[in-house]
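**Student:** Fold the following for me, if possible:
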Amino acid sequence: MNATRYSVEQGVAVLELNRPERRNALNEAMRDELRDTVTRLRSDRDVHALVLAGAGGAFCAGGDLKGISSAGLDNEGWRNRMADLHSWLKDLLLLDRPVIAAVDGPAYGAGFSLALAADFIVATPRARFCMSFMRVGAVPDLGAFYTLPRIVGPRRARELMLSTREIDAEEALALGIVSEIVPVAQLRDRALALAASFEGASPLAVSLIKRAVTASSTSDLSTMLDIEAVSQSLVFGGAYHHEAIARFLNKQPAMFRWPE
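**Tutor:** Purely as a prediction, here's the structure:
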């Protein structure tokens, strides 16, 4: 059985972690498959959105501690492994299409970090999030030092990382981690509906928005205004914008609409 399952239907890619007997804990095989899938996805222009999900009522319980314990790597070996992981993680974070994480059950450790790499997190009431790394004397990885402080602020990020306390879906929603909470039976359909809505969106606008927001936290006002001006000049000169304006003026339905 593969550690992940990947499928594409009507332009929506679904990447499902598939080790339900281990609550989808990340092992070496899963990391390799994630890397290969993200690499393939970058060049597949028929895909307009990605859904990340987990099988069997769990998103991801974190790193596979048995595999970590038996790896037998020295410091250099671990650094090389992290560099390999970061190669595809960076591609995922900078992917020029929307990424939706559908979280049911635990998203612990690296599983929490993986969910944070998405643009939207849709969760069920039984979703649980935890920066559990300190429980085994480790530090957060899979990009959490980058993503979590940008969502909740540095002070709250330190608190969640140092305390290793679990937060439920409602608190995650209040903190801005989760975009919305839906019943368990509706999770997959809702995530797919959000992803499908981007079929009508401007790929250029999506890409420029994601890149600009990523740059904003380390850029000054002048830089961001320059990025804004260049980005707007690109979209205003494009065919999508002209068609969208024409549809608006003719009182036709918009090409992109967020699903109710």
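
**Student:** can we go C-alpha only for contacts and neighbour counts from here?
**Tutor:** Will do.

**Student:** what are the ranges of the helices in this structure?
**Tutor:** Counting by DSSP state H, the segments of the chain that form helices are 28-43, 65-70, 75-93, 110-116, 144-152, 154-163, 169-174, 187-197, 203-216, 221-236, 239-249.

**Student:** which parts of the fifth one are buried?
**Tutor:** It stands for helix 144-152. Neighbour-count burial for helix 144-152, counted by 16 or more other C-alpha atoms under 10 Å, picks out 144-145, 147-148, 152.

**Student:** So Ser132 is in contact with Ile167, correct?
**Tutor:** No - between Ser132 and Ile167 there is no contact under C-alpha atoms under 8 Å: 11.2 Å.

**Student:** For these two, indicate the residue with more neighbours.
**Tutor:** Counted by other C-alpha atoms under 10 Å, Ser132 and Ile167 do not tie: Ser132 has more neighbours, with 26 against 16.

**Student:** List the contacts of the more buried one.
**Tutor:** 108-109, 161, 164-165 (C-alpha atoms under 8 Å, 6 or more residues apart in numbering).

**Student:** State the distance from it to Pro98.
**Tutor:** 27 Å (C-alpha to C-alpha, to the nearest Å).

**Student:** One more: Ser217?
**Tutor:** For Ser217, the distance to Pro98 (C-alpha to C-alpha) stands at 19 Å.

**Student:** neighbour-wise, which of those two wins?
**Tutor:** Pro98 (21 against 10).

**Student:** Next, the second sequence, to be compared with the first:
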Amino acid sequence: MTFEETYASLNPSFVDDGVLELLFDGPNLNAVTAEMHADLGHVWRDIERAPAVRSVVLRGAGGNFSAGGSFDVVEQAIEDPVFRTQLLRETRDIVFAMIESTKPVVSGIRGAAVGAGLVVGLLADISVAARTARLVDGHTRLGIAAGDHSVISWPLLCGMAKAKYLLLTCEPVTGEEAERIGLVSLCVEDEEVDARALAIARRLRHGAQDAIRFTKQALNHWYRANSAAFDFSATAEMYGLGTADVREGVASLREKRAPRFG
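**Tutor:** This next block holds a predicted model:
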């Protein structure tokens, strides 16, 4: 089966010879559905095994990257502990498969970039953000521990002090600020994001593949060294999905009010 058939939820297509695009495209600012979350846990290993893929570009449709996990996914996880265990496995698959993949990945981040969508946006090897993009890890606002990817990567990207401030407070940052603190690789004007991300993916596609892939793998040892911290954070996140705080977090977001945590 082709990428297009196997991973339809991610809208894969070859936008150039050797360059595979994955596109978030859906309702509620490209929110990540249960199907998309599962596909993000498997697609990287198939990309790794596909000789036709030499680089990957990630982007979102309609002016936004992704608003993160959908309310449907969160509410199912709240009610179903078996589904929470499945989400934990998929979360580990996404993070570790991206780290282990040797193929270079470029993300183009515009508009909202939150939660599960932000995971792949920032774990990409090169991240290109729009000046007005709005990046936020919203876990603690929802009432659960930050566990998708941030513990393994944010302290390396922007330093422990900034990581703690942003993750504990859920303070959003613009693309411009994200570049300033080192959370993303580049910041460009909003209308230039997609073209710049694709140009970088094309450049990597034409580069010396062994040199690029070995360099990526060597650098990713920094992530592997923090794998125990990630495992704890991901488990803590799933634990939180069974508490009263997350029910209040979801209710407050739906009702557009400040949460009243216990």
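
**Student:** that older thread, wait, which of the buried residues of helix 144-152 of the first structure is closest to Ala174 of the first structure?
**Tutor:** Lowest distance from Ala174 of the first structure to the buried residues of helix 144-152 of the first structure (C-alpha to C-alpha) belongs to Val152, with 9.8 Å.

**Student:** Just give me the match in the second structure for the closest one.
**Tutor:** Superposed on the second structure with TM-score structural alignment, Val152 of the first structure falls opposite Cys158.

**Student:** do you know how far its match is from Arg196 of the second structure?
**Tutor:** 22 Å.

**Student:** Check Arg202 of the second structure too.
**Tutor:** In terms of C-alpha to C-alpha, Arg202 of the second structure sits 10 Å off from Arg196 of the second structure.

**Student:** Ok, Phe3 of the second structure next?
**Tutor:** Going from Phe3 of the second structure to Arg196 of the second structure by C-alpha to C-alpha gives 24 Å.

**Student:** was I right about Asp148 of the second structure contacting Ala234?
**Tutor:** Yes - between Asp148 of the second structure and Ala234 there is a contact under C-alpha under 8 Å: 6.1 Å.

**Student:** between those two, which one's more packed in?
**Tutor:** A direct count of neighbours by other C-alpha under 10 Å for Asp148 of the second structure and Ala234 places Asp148 higher, at 27 against 24.

**Student:** Tell me which residue of the first structure lines up with Phe214 of the second structure.
**Tutor:** Using TM-score structural alignment, Phe214 of the second structure lines up with Leu208 in the first structure.

**Student:** In contact with its match, which residues?
**Tutor:** Contacts of Leu208 of the first structure by C-alpha under 8 Å, 6+ apart are 96, 231.

**Student:** now swap in Asn64 of the second structure and tell me
**Tutor:** Counting by C-alpha under 8 Å, 6+ apart, Asn64 of the second structure touches 29-30, 109-113.

**Student:** Out of these, name the ones that lie in strands.
**Tutor:** Within the contacts of Asn64 of the second structure, residues falling in strands by DSSP state E are 109, 112-113.

**Student:** Just the closest of those residues to Trp44 of the second structure, please.
**Tutor:** Of these, the one sitting nearest to Trp44 of the second structure (C-alpha to C-alpha) turns out to be Ile109, at 19.2 Å.

**Student:** What's the match for the closest one in the first structure?
**Tutor:** Aligned partner of Ile109 of the second structure by TM-score structural alignment: Val103.

**Student:** Next: Gly18 of the second structure.
**Tutor:** Alignment note (TM-score structural alignment): Gly18 of the second structure maps to Gly11 of the first structure.

**Student:** is it true that its match touches Asp46?
**Tutor:** Yes - here Gly11 of the first structure reaches Asp46: they are 5.7 Å apart, a contact under C-alpha under 8 Å.

**Student:** Looking at the two, which is more packed in?
**Tutor:** Gly11 (18 against 14).
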